[in-house]
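> can you look at this prediction? I've put the sequence above it.
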Amino acid sequence: MPDDEGHLPGSDRFDRVVVVFLDHVRHARRLSEQTVRAYRADLEDLVAFAAGRQVERVDGITLELLRDWLWAANERGLARSTIARRSASVRAFTRWASESGVLAADPGVRLRAPKGAAHLPRVVAQDQVRVLLDGLAARAVGDDPGALRDRAAVELLYAAGVRVSELVGLDVADVDQTRLTVRVSGKGGKERVVPFGVPARDAIEAWLERGRPALLVTGAAQTPPDAARCPSATDALFLGDRGSRLGTRSAYRLVARVLGSLPGEGPSGPHTFRHTAATHLLDGGADLRAVQEMLGHASLGTTQIYTHVSSARLREVYRTAHPRA
């Protein structure tokens, strides 16, 4: 449908339409900033590839062009998981463009890419988690704000199984220390209430009483006298060393330091504690759908990957329940 100036939407420049799409997924669909960054990186790469084929208008996108783009990525040696993600990104874009009338048809609807390799998540054993958390508790005995924060953050990551983006987005008001719950804003802005245990409550309480006020004062001292304090910083549950809201990268570095002392290989980011929490819940007999609700998974299939790493629990149930075990 033509716009107010009589131009067909599909005749607009590809890169400009990508900007509109990114604004849509950020504000209308309220996708996480991490997802938006992935969309931007993938689509900007496609824009550059299309320009090399003399395609600069969005209506010049064809299924053949998209297939050639993925093939070129494969020839460059990109991982199958990366190619699969790129395919998903461009399908989301072309579907939106078609539904919004920018394109007459969806050229990405038949686009297929190899599925990402099925890697089982890294899971830390229960005794190792205990050693890690005891070590953090020992370092937080004094009044060092960083040690108090690190203990509280890792305790909550493991206790509630939250994503790192959810952790750093928490405000003080989101934590109910009486009911032992935390209100989390997940993917797509969907809220859920997640329980946590007494050890996490004690760590959060110590951080709020002895650690957070010190870092908040540090942040205030670094703020120019004529500048207003950022409400998001003063409301944030976890603060960085300079008194502002703890960032995702800082949370990654924190967890990497904690997990670096463990033997074995595998990812050392905050998601490791999320994987570990889910697996330990299933090992303890938790219902799969309850774990799905706790983690905020839209699909039960996403949660089911943890059943593959809970075979020990399955074998124990079999030995105690099956008459021919």
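Okay, I see it.
> switch to C-alpha atoms for all contacts and neighbour counts from now on
Will do.
> quick one: the helices in the stretch 201-325 of the chain?
Using DSSP state H, counting those that start in this stretch, the helices of the stretch 201-325 of the chain run over 212-222, 231-235, 248-259, 271-283, 288-295, 300-303, 311-321.
> of those helices, which is nearest Asp171?
For Asp171, the closest of these is helix 231-235, at 5.3 Å, according to Cα to Cα.
> and for the closest one, what's in contact with it?
Under the criterion Cα atoms under 8 Å, 6 or more residues apart in numbering, residues Asp171, Val172, Ala173, Leu216, Leu239, Gly243, Ser244, Arg245 lie in contact with helix 231-235.
> with stretch 277-288 instead?
Stretch 277-288 has contacts (Cα under 8 Å, 6+ apart) with 123, 126, 158-161, 291, 295, 300, 303-304, 306-307, 309-310, 312-314.
> need the buried ones from those selected in ChimeraX.
Buried residues among the contacts of stretch 277-288 (16 or more other Cα atoms under 10 Å), as a ChimeraX selection:
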select :123,158,159,160,161,291,295,303,306,307,309,310,313
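> adding distance to Leu111, write the helices of the stretch 201-325 of the chain out as a markdown table.
What follows is the helices of the stretch 201-325 of the chain, written out as a markdown table (distance: least, Cα to Cα, whole Å):
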| stretch | distance to Leu111 |
| --- | --- |
| helix 212-222 | 49 |
| helix 231-235 | 41 |
| helix 248-259 | 33 |
| helix 271-283 | 30 |
| helix 288-295 | 30 |
| helix 300-303 | 22 |
| helix 311-321 | 36 |
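> number of residues surrounding Val18?
Per other Cα atoms under 10 Å, the neighbour tally for Val18 reads 19.
> just give the number of residues close to Gly52.
Per other Cα under 10 Å, the neighbour tally for Gly52 reads 10.
> how close does it get to Glu99?
Distance of Gly52 to Glu99, computed by Cα to Cα, to the nearest Å: 27 Å.
> just Pro213 next, same as before
Applying Cα to Cα to Pro213 and Glu99 gives a distance of 49 Å.
> got another one to weigh against that:
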Amino acid sequence: MPPSQPRRVDLSRIRERLPRAATDLVEEYERHLKLERNLSEHTVRAYAGDVVSLLGFLHGVDGAADGACAAPDAAALDGLDIGVLRAWLAGQRASGHSRTTLSRRAAAVRTFTAWVQRQGFLDTDPGARLAAPRPRRTLPGVLRPEQATELMRHSGTGAAERDPVALRDHAVLELLYATGVRVSELCGLDLDEVEFDRRVIRVIGKGDKERVVPFGVPAERAVRAWVEQGRPELVRDEVSALFLGVRGRRLDPRTVRRLVRDAAETVPGSAVTGPHGLRHSAATHLLEGGADLRSVQELLGHATLATTQLYTHVTVERLKAIHDRTHPRAR
């Protein structure tokens, strides 16, 4: 039987029905995440949603249309202890959420309880004792080098017609594969962050950390063609964004995900379904070409080498070749 789907919960309805002290606390936590930790809107929304879910469980509030409201004057965190945290996480598990989701939500709640303890809202941090199942790491599909070549060839055929959207799409695909940047980083690029003479882009990654990422000649040609011939046809007013949507505004990540998926479908046998697959393909091909993990870590913008080791994989053939070439007892 196929696995059951998690029950959908209306977090906005739960938030509306929490006691005022709890909603005030969530708002203060959101400000902390935005202003002090400088997290993205998407991350703030996810963290806040997990906290709302926990507080709803604590106060007996759910997202049903006829669900009860908590007492308006109830204290925000009364009764929050390790037992409540474990019961909430068990309920998440029973609702059908994956190990990856459970792990993420447990981590979000641990971050929250550590913060409220530092703020003096709790004497101790109950989240420090909360354990969660380790997520199963699943790697995205990856293109073979010849498939990547075919993807760009097919995209370039459309761009040859000089249609503005086709020029943009080709430049997006070339730059994603050439640099391995995240889709949010690509969409956040401004014109002045592309240095054609050096063939590098200046990327603002997670935590507002800037890094410089090189790209090759095919990506340079595609991006130049877009900037010189395609972008002027779509731009409205004074927009600094490198890539634009059809209405002249900054390109939306959802549009990029759709165009990558559609482009990948033109390549027989492609396992790539989105921009993350192109990022993974770029990293894999760099490693197979001889790049070291530290360099790939820097290019991808990973905080730790462990992330790069999990995110990329090296073929058995290359590992065996390295062993044969370097180990004194290989032959």
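Happy to help now that I have it. Keep in mind that what you see is a predicted model, and the values were worked out from it rather than measured.
> any idea what the TM-score is?
Overlay of the two chains. TM-score (TM-score structural alignment, normalised by the length of the first structure): 0.87; 301 aligned residues with a Cα RMSD of 2.0 Å.
> hmm, back to that, which one of Pro213 and Glu99 of the first structure is surrounded by more residues?
Between Pro213 of the first structure and Glu99, counted using other Cα under 10 Å, the more crowded position is Pro213 (16 against 13).
> and that one, what pairs with it in the second structure?
Taking TM-score structural alignment, the alignment pairs Pro213 of the first structure with Pro232 from the second structure.
> next one: Asp134 of the first structure
Match for Asp134 of the first structure (TM-score structural alignment): Arg153.
> so how far is Glu161 of the second structure from that match?
Per Cα to Cα, Arg153 of the second structure is found 13 Å from Glu161 of the second structure.
> neighbour count winner among these two?
Of the pair Arg153 of the second structure and Glu161, Arg153 is the one with more neighbours under other Cα under 10 Å, namely 13 against 10.
> quick one: what helix or strand has that one in it?
Take DSSP states H and E as the rule and Arg153 of the second structure turns out to sit in helix 145-159.
> which residues are contacting the next helix or strand after that helix?
Following helix 145-159 of the second structure in sequence order, the next helix or strand is helix 164-179 (DSSP H and E). For helix 164-179 of the second structure, the external contacting residues (Cα under 8 Å, 6+ apart) are 152, 155-156, 158-160, 182-183, 186, 213-216, 218-219, 222-223, 225-226, 229-231, 233-234, 243-244, 246, 256, 259-260, 275, 278-279, 281-282, 299.
> now the residues you listed: which count as buried?
Buried subset of these (neighbour count, 16+ other Cα under 10 Å): 152, 155-156, 159, 182-183, 186, 213-215, 219, 222-223, 225-226, 229-231, 234, 243-244, 256, 259-260, 275, 278-279, 281-282, 299.
> Trp150 of the first structure pairs with which position in the second structure?
One thing to correct before we go on: residue 150 of the first structure is Asp, not Trp. Here Asp150 of the first structure is matched to Asp169 in the second structure, going by TM-score structural alignment.
> one step back: I'd like to know how far the match of Pro213 of the first structure sits from Glu174 of the second structure.
20 Å.
> swap in Arg37 of the second structure?
Taking Cα to Cα, one finds Arg37 of the second structure at 32 Å from Glu174 of the second structure.
> which one of these two is surrounded by more residues?
Higher neighbour count among Arg37 of the second structure and Glu174: Glu174, with 27 against 13, using other Cα under 10 Å.
> how close does that one get to Asp324 of the second structure?
Distance of Glu174 of the second structure to Asp324 of the second structure, computed by Cα to Cα: 35 Å.
> same thing with Val51 of the second structure?
Distance from Val51 of the second structure to Asp324 of the second structure, by Cα to Cα: 52 Å.
> I figured Gly245 of the second structure hits Asp252, correct?
Yes - contact status for Gly245 of the second structure versus Asp252: in contact at 7.1 Å, counting by Cα atoms under 8 Å.
> among the helices of the stretch 201-325 of the first structure, which is the most enclosed?
helix 271-283 (a mean of 23; mean count of other Cα atoms under 10 Å).
> how big's the offset between that one and the second structure?
Taking mean Cα distance after the TM-score superposition for the first structure, the mean distance separating helix 271-283 of the first structure from the aligned residues in the second structure is 0.8 Å.
> just tell me the aligned range of that helix in the second structure.
Mapped onto the second structure using TM-score structural alignment, helix 271-283 of the first structure covers residues 276-288.
> equivalent analysis for stretch 91-100 of the first structure, please.
Stretch 91-100 of the first structure covers residues 110-119 of the second structure once aligned (TM-score structural alignment).
> mind listing the helices for the stretch 51-200 of the first structure?
Using DSSP H, counting those that start in this stretch, the helices of the stretch 51-200 of the first structure run over residues 63-75, 80-99, 126-139, 145-160, 164-168, 198-206.
> distance from the chain centre to the shortest one, please.
Averaging C-alpha positions (Cα atoms, centre = their mean, to the nearest Å) puts helix 164-168 of the first structure 7 Å from its chain's average.
> what's the answer for stretch 112-125 of the first structure, then?
Here the centre of stretch 112-125 of the first structure is set off from its chain's centre by 15 Å, with Cα atoms, centre = their mean.
> list the buried ones in that stretch?
Buried residues in stretch 112-125 of the first structure, counted by 16+ other Cα under 10 Å: Ala113, Pro121, Arg122, Val123, Val124.
> I figured Leu33 of the second structure hits Leu39, correct?
Yes - applying Cα under 8 Å, one finds Leu33 of the second structure in contact with Leu39, separated by 5.8 Å.
> higher neighbour count, those two?
Comparing Leu33 of the second structure with Leu39 by other Cα under 10 Å, the one with more neighbours is Leu33, at 20 against 17.
> who are the neighbours in contact with the aligned partner of the more buried one in the first structure?
In the first structure, Leu33 of the second structure lines up with Val25, judged by TM-score structural alignment. By Cα under 8 Å, 6+ apart, Val25 of the first structure lies in contact with Leu31, Val36.
> quick one: Val25 of the first structure from Ala38 of the first structure, how far?
The spacing between Val25 of the first structure and Ala38 of the first structure, counted by Cα to Cα, is 12 Å.
> kindly provide the distance from Ala137 of the first structure to Ala256 of the first structure.
Following Cα to Cα, the distance that separates Ala137 of the first structure from Ala256 of the first structure is 17 Å.
> Asp241 of the first structure now?
Distance of Asp241 of the first structure to Ala256 of the first structure, given as Cα to Cα: 17 Å.
> and for Val19 of the first structure?
Distance, Val19 of the first structure to Ala256 of the first structure, by Cα to Cα: 34 Å.
> now Asp12 of the first structure
Distance from Asp12 of the first structure to Ala256 of the first structure, by Cα to Cα: 45 Å.
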